[in-house]
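J.: sequence first, predicted model second:
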Amino acid sequence: MTKQSRYSPEFRERAVRMLLDQQGEHESQWAAMNSIAAKVGCTAETLRKWVRQSEKDLGLRDGVTSDERERLKTLERENRELKRANEILRKASAYFAQAELDGQAFLRRPK
């Protein structure tokens, strides 16, 4: 169940590149973000998040890279699946252990 992104990765990369190329033409990075965001059709805050993530991916800023984030999601998903499987196995084991005890008690009954 992955969330469908409104913008493609190529679109995001192009918008970030546009910002990096044109930020010198504006008085601040935020002003450049507002200008570029209006041109490409996203919000300035969305563009700011893309730029910050790009900086993390390039090692220019501290934080979790996109690859690390994907790996964490994969590991968390696998962990949930394994916990679910272990719970099923635990319940099945208890059920069969109880069935075996019930069967043994049945065999020991006097006739």
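T.: Done, it's in.
J.: for the rest of this, base every contact and every neighbour count on C-alpha atoms.
T.: OK.
J.: what sits up against stretch 66-79?
T.: Gln53, Asp57 (Cα atoms under 8 Å, 6 or more residues apart in numbering).
J.: give me the neighbour count for Arg52.
T.: If you count neighbours by other Cα atoms under 10 Å, Arg52 ends up with 16.
J.: scratch that, Leu107
T.: For Leu107, using other Cα under 10 Å, the count is 10.
J.: point to the residue nearest the middle of this protein.
T.: Lys73 (4.4 Å; Cα atoms, centre = their mean).
J.: does it lie in a helix or a strand, and which?
T.: helix 66-108 (DSSP states H and E).
J.: okay, now the one to match up with it:
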Amino acid sequence: MSRRYTSEFKRDVVALALSSGKTVTEVARDLGVSPEGLRGWVKQAKIDRGEEPTGALATAERDELVRLRRKLREQEATIEVLGKATAFFARDKMR
């Protein structure tokens, strides 16, 4: 079963994993979180700090990308509606 964790919890767990000297699996087991999930959080934290290779999206960049894609979908839907309305009124005027 999937659980949602707060960003504060993730931040604290990542800090513990990086500073404890334990492996990610040990920290995850101690705290009752998924080792794969914790690995992902640690990797994303390193990307956000610029410690990972370039090409990976930081959290802020990923959030902006999601926002822009949503806006694009909304605008495409608007354009489609306007196109249909234009065709409707053009047909109506031709009569």
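T.: Looks like it arrived, so ask away. Because the structure is a prediction, the values reported are computed rather than measured.
J.: just checking, what residue in structure 1 corresponds to Met94 of structure 2?
T.: Mapped onto structure 1 by TM-score structural alignment, Met94 of structure 2 lines up with Leu101.
J.: how much space between its match and Leu107 of structure 1?
T.: 10 Å (Cα to Cα, to the nearest Å).
J.: the residue nearest to the centre of structure 1 maps to what in structure 2?
T.: Checking TM-score structural alignment: Lys73 of structure 1 goes with Val66.
J.: same question for Leu19 of structure 1.
T.: Using TM-score structural alignment, Leu19 of structure 1 sits opposite Ala17 in structure 2.
J.: one step back: and the gap between the match of Met94 of structure 2 and Glu55 of structure 1?
T.: 62 Å.
J.: who has more neighbours, these two?
T.: In terms of neighbours (other Cα under 10 Å), Glu55 is the more surrounded of Leu101 of structure 1 and Glu55; the figures are 15 against 12.
J.: any idea which helix or strand carries that one?
T.: helix 44-57.
J.: quick check: that helix aligns to which part of structure 2?
T.: Taking TM-score structural alignment, helix 44-57 of structure 1 hits residues 35-48 over in structure 2.
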